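*Asks:* Provided below for reference: sequence and predicted model.
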Amino acid sequence: MTTSLRLGPLLRHVGTSTATVWVETDAPCDVGIRVSGCGVRTSRTLTVHGHHYAVCEIEDLRPGATLPYEVLLDGIRVWPEADSDDDLPPAVLRTLDEKAPTRLLYGSCRTPTEEGSAEEAERHGPDLLRATARRLAREEVEGNLVLLLIGDQVYADELREPMRAFLRRVRERDRDGAPEDEVVHYDEYAELYRQAWSDPLVRRLLATVPTLMVFDDHDVRDDWNTSAAWCRSMDALPWWRTRATSGLGAYWIYQHVGNLSPAARAEDPLWAALCEHRDRGTDAADTLDSFASRAHDDPSSYRWSHRYDVGGVRVLMLDTRCGRALGEGDPSDGSRSILGAEGHDWLDEHLTGGPEHVVVASTVPVLLPPAVQHLEAWNEAVCAGAWGRAARGPGERLRQALDLEHWGAFQYSLHRLSDAISEVARGERGPAPATVLILSGDVHFSYAARVRLRTAGEDGSRVTQLVSSALCNRLSPVMRRVAALSAGAPFHLAGAIMSLAAGVRRPSLTWRLTDRPYFDNTIGEVDFDGRGAHARWYHCPGGENGAPPRVRSVLEL
């Protein structure tokens, strides 16, 4: 019986002379990547929970090359498929060119939908990953192009009917009391990823555009690590440890391992342990589960944040979820932070001057519409006792009900990042970049926030936050109205009074939204050329009708 691709290929970390291709197969095999003019590079699959994966490293490539490639399983070509869409461009690897302009695509929050389904289109809106695949098929791609998926690549707790049907089939008996409408076990996560990335257009996009990823809450569960009280309530559920272990283990296999360069992967203890199982021909489930359980219990045991340099652009992908410190004391002492102590130290090490542009990718926005920012800061202070012990319980319930869990709800982290960005922009951490950009998603609306540094001179960096969300999961009409109201001046004033009354200290930077938030699905793009940069947001104003997306707005940075 011929071995088949179950998922992939995904083009992941790419350097000037290297490329990483990730695949999942339906049986153990040798995976070959045949690159035009470079021969075949072969890797053996490793097995985890009965699933089979290969991470194929292609080396000694030319900088700035565009090379067609094929996937072979045990020597038989399986991709591109013989009946693949002729309208799509050929599958290629593109290596980086340090002297070429760079383009970053970014977005978050994607629910996979069935193309052509009117019901799903009405609920979730057009799929901007599919639309982007169509757009790139019509463009001549030049320079460096990288896709950043910054959170909620899968929704483990908001399932479509195909995934619910899968759960009904595999759960013939009670599995730890797991909820009927949420994934819990590793095999369920594997199917969730398969459904998310199997659409032909999305598959071709991920096979041809180098992609970096980082999780947000829905990759594990909604509101993951919102607070210590939230964690205690989840720990009391009999299935939660299995869920957290499965979610983190699946995330490492499906998303994180591809973020690593060949050198970083070679130094990763988990990768070495998995390769030992591969060489022995044994299933590495226990090894992966032990790692994930330890990462869940001790966030400092593993660093999920990662750095990627492309030309004159430095990209810092931040873990704002797993590494959180959730102390319940004084918010200013660092015991409660969105990155944790190790995460902040790592960011300080890499958030420096020198590159022409510095990009901080945070799944949750650093700078929200001011009214919401004040509300989060006020709520954190109240939960810590600023208005007395009696107000802490109601404050915690409000925090969880309204999802008050962005950087504004972690004032220690907000101030530390604000100070670091100010220092970089002033040239105090090396030569000031032309721009410092914060890319974010999560909130299901898109906007830009111009930052003004209180003590920066005219020669400092231009600082902007760009938010693009969702790729395919638009807000309901009611939530759109609520979000729109939150950006208004009356709520801004009310929020400022509340935060002042709770003793909240102002950060070292201020900002304003450049326009009203946009509430339909978008994908963001930033183009860098020398020290210049500009941002675009793409959307499908008439719905997803087979046409490529259109530019909604452009912002010079």
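*Replies:* Sure, I can see it.
*Asks:* alpha carbons only for contacts and neighbour counts from here, please
*Replies:* Noted.
*Asks:* who touches the longest strand along the chain?
*Replies:* For the chain, the strand that runs over the most residues, judged by DSSP state E, is strand 5-14. Residues from elsewhere that reach strand 5-14 (C-alpha atoms under 8 Å, 6 or more residues apart in numbering): 19-26, 71, 78, 93-96, 194, 197-198, 203, 206-212, 258-261.
*Asks:* and the comparison structure, right after this:
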Amino acid sequence: MTPNALPLVLAGPILRRLARERLTLWIAVREPVQLRLTLVCGAALPQSHLLALGGAGCRLLTAGTRLHYLLIDLALEELLPLDRWIGYTLALRPLDTDDAGWQDWSDWAPDLCYPGRSSPGFVLPSRVGALLHGSCRKPHFDGSDGLLEADRLLARCLGEEPETRRSADAERAAHEALPTWPSLLMLTGDQVYADDVAGPMLRAIHQLIARLDLPDEPLAGMERTGVVNAQSLYRHPAGFYRRETLLPRHRRNYALMEVLFGGVEKPVFTTDSAHNHLITLAEVLAMYLLVWSPAPWQGISLEPPPGLDEASHALYRTERLAIEGFIAELAAVRRLFAHLPVAMIFDDHDITDDWNLSREWEEIAYGHPFSKRVIGNALLGYLLNQGWGNCPEAFAGQTLELLQQSLAAPGSATHEDCIERLLGFDHWHYSWPTTPPLVVIDSRTHRWRSESAARRPSGLMGWEALTDLQQTLRGQPAVLLVSPAPIFGVKLIEAIQRIFTWFGQPLLVDAENWMAHPGAAHAILNIFRHPRTPQHFIVLSGDVHYSFVYDVELRGRIRGPDIWQICSSGLRNAFPPRLLDVLDRANRWLYAPRSPLNWFTRRRHMRVVPRKPEGTPHGRRLLNGSGIGLVEIDAEGVPWRIRELLTDGRCVTFTRRESESRWD
């Protein structure tokens, strides 16, 4: 297949951080291009910006002969208006063409625009009146995509004038009305599953690597298997569904398998073993393109590779049906990303399962060159595809220079240096200057490691990171705080995790919750109680594969802030239904307000009011099913309506049940 058979735009455009004076946009293209960005708002004269590669406002990174990443981070001379539709046109011109070679969105993504609009666009809000959030998007999950529901919501919103904003009182009265245009889309973790890849997806990844002409990568630590580089890995008989057999043999190989490939069955929260874990940098880069855009799927064959046994063939056929459904919805996902500013943060599956769960996990995973490379490659992919647009200035200078050299020569000493730098990087967290401000924490690399026992779960944030967070929050009346794992979780599930941790088996139950580490739990609760931190906290979380809402009040000598723990998970994933039903029922019985067990386990002077997802079976508090969260917020920073848009067409509202409040 010739290079011209590839579409010019491979993925994007994806809107990232937006402000009145700055616009950030990410795009992946087949070849270097010149860009022309035009902004149009009402009758005002269009703003046109011609951007040269490598110049001010446009950074280029090249990963292969036919894969180039562009991050537009444009400082605007004229401030963008608030609460009005701003249309934009991104035109591209390959460098080897003349002025007649300009191509805009109608040439390379004719379905990028919503009906009734002449271009893509966005709304820059004076305050956050509504937002969408979700996590855990697994392509081969047997179901639809919550991002598709978000796209449908935007299409319905455009039936009304997005510039029109109701007062808070009018919004409350119109309970069934559409929300205001969402201010942002917050993806709270597991945007990709690097550790759980379907066979058809891996088949597509390898074809795309060849089409993009991504460079080969030498691999250390696998010589006994005959795998010395990426190409020998792709051809290896164990390359599909049996990658865990390629692990190097050494004294603690059992632990390395457990850490990296999920080789241990988890009896409480079951997870399939990840037999197609991404290994090379090229695999990670191709995966991102394939989960965010329909364009790179053009010309890809999903026929199974040779050499599969009967069981693998059967699994491949099942996964293929799910992947074909996933592909069919990607055009809507691309359109959504082009219309809302998208904020992202990693959780474990963006890198590998149970990433940094304990000090023992880190010592094993980073102590071997093979596992360190696998983790490092996923982290490089996260930086390039997700982290870069969250806060571009955090990655300026040497970090991007090392990244470019690593992309050009994966497996080189520079590549190893880049991985080492990113493993020690401490600015994955970020804030956006919205009203209320969006504060996104890194709960994966700022861990509070146990000094007493290496197997004990680490705290989700260390003392220094929590101190910095407190300084960030000081003086704010309200905040949107993003924690990938819920800060206030389901009490029974946390109790089960504590039991398994006590027996020295935290990996068996993903024992990662804020209350699992006494130091981290005490510190985060003290931040909430501090008199100079916000009085209204909206905590957005994911991770757990079910959705729930708790209203939390912290009591002490003085009344603490109002906290809403809002969990939406997953976008394209779900919890085993029967198991969740058992856990939900048991949690309500064992920790009911009048339950003796609840009284005996009270520790933190918290009043917790669970919300009921309306329309679900009697008593249910945990909502299962793929979808996306929709939170509507008043001028004081208080969520007045919390809903989940499910892929089965239901719109479920979480209703406060005062009579079910309990002390914890």
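*Replies:* Yes, it's here. These figures come from a predicted structure and were not determined experimentally.
*Asks:* Give me the TM-score for these two chains.
*Replies:* Once superposed, the chains reach a TM-score of 0.81 (TM-score structural alignment, normalised by the length of the first structure), with 503 aligned residues with a C-alpha RMSD of 3.4 Å.
*Asks:* Okay, and which of the contacts of strand 5-14 of the first structure map to helices?
*Replies:* 194, 197, 203, 206-208 (DSSP state H).
*Asks:* among the contacts of strand 5-14 of the first structure, which are in strands?
*Replies:* 19-25, 71, 78, 93-94, 211-212.
*Asks:* Which single one of those is nearest to Gly408 of the first structure?
*Replies:* Leu212 (25.6 Å; C-alpha to C-alpha).
*Asks:* quick one: secondary structure of the aligned partner of Leu132 of the second structure in the first structure?
*Replies:* Following TM-score structural alignment, the counterpart assigned to Leu132 of the second structure within the first structure is Leu105. Three-state call for Leu105 of the first structure (DSSP: H, G, I helix; E, B strand; the rest coil): strand.
*Asks:* Quick one: the helices in the stretch 351-500 of the second structure, in order.
*Replies:* 359-365, 369-382, 388-390, 398-408, 413-423, 463-473, 491-502 (DSSP state H, counting those that start in this stretch).
*Asks:* Quick one: closest of those helices to Ile633 of the second structure.
*Replies:* helix 463-473 (18.7 Å).
*Asks:* So what touches that closest one?
*Replies:* Residues contacting helix 463-473 of the second structure (C-alpha under 8 Å, 6+ apart): 446, 448, 479, 520, 523-524, 527, 533-534.
*Asks:* Kindly recompute the last result at 6 Å.
*Replies:* 527, 533 (C-alpha atoms under 6 Å, 6 or more residues apart in numbering).
*Asks:* distance from that helix to the first structure after superposition?
*Replies:* Superposed on the first structure, helix 463-473 of the second structure shows a mean distance of 2.0 Å to its aligned residues (mean C-alpha distance after the TM-score superposition for the first structure).
*Asks:* Test my guess that the match of Leu132 of the second structure contacts Leu145.
*Replies:* No - if you go by C-alpha atoms under 6 Å, Leu105 of the first structure and Leu145 don't touch, sitting 7.6 Å apart.
*Asks:* got the contact list for Arg314 of the first structure?
*Replies:* 358-359.
*Asks:* try 7 Å this time
*Replies:* 308, 355, 357-359 (C-alpha atoms under 7 Å, 6 or more residues apart in numbering).
*Asks:* what residue of the second structure matches up with it?
*Replies:* Arg314 of the first structure maps onto Pro437 in the second structure, by TM-score structural alignment.
*Asks:* Quick check: its match vs Pro392 of the second structure, distance?
*Replies:* When distance is defined by C-alpha to C-alpha, to the nearest Å, Pro437 of the second structure is 18 Å away from Pro392 of the second structure.
*Asks:* again, but for Ile633 of the second structure
*Replies:* From Ile633 of the second structure to Pro392 of the second structure the distance is 28 Å (C-alpha to C-alpha).
*Asks:* The two: which is more packed in?
*Replies:* Neighbour totals were compared for Ile633 of the second structure and Pro392, and Ile633 leads with 22 against 15 (other C-alpha atoms under 10 Å).
*Asks:* before we move on, the earlier item: just give the number of residues close to the match of Leu132 of the second structure.
*Replies:* Neighbours around Leu105 of the first structure, by other C-alpha under 10 Å: 21.
*Asks:* residue contacts, it?
*Replies:* 146-148, 524-526.
*Asks:* Strands - which of these land there?
*Replies:* Those of the contacts of Leu105 of the first structure lying in strands (DSSP E): 146-148, 524-526.
*Asks:* By neighbours, which of those residues wins?
*Replies:* Busiest of those [other C-alpha under 10 Å] is Gly524, holding 28 neighbours.
*Asks:* Relative to Thr2 of the first structure, how far out is the most centrally placed residue in the first structure?
*Replies:* Among the residues of the first structure, the one closest to the centroid is Ile150, at 2.0 Å (C-alpha atoms, centre = their mean). Distance, Ile150 of the first structure to Thr2 of the first structure, by C-alpha to C-alpha: 36 Å.
*Asks:* for Ser469 of the first structure, same thing?
*Replies:* Ser469 of the first structure is 40 Å from Thr2 of the first structure, where distance means C-alpha to C-alpha.
*Asks:* Which one's more surrounded, those two?
*Replies:* Between Ser469 of the first structure and Thr2, Ser469 has the larger neighbour count (other C-alpha under 10 Å), namely 30 against 9.
*Asks:* re earlier: okay, the longest strand of the first structure sits on what stretch of the second structure?
*Replies:* With TM-score structural alignment applied, strand 5-14 of the first structure matches the range 9-18 in the second structure.
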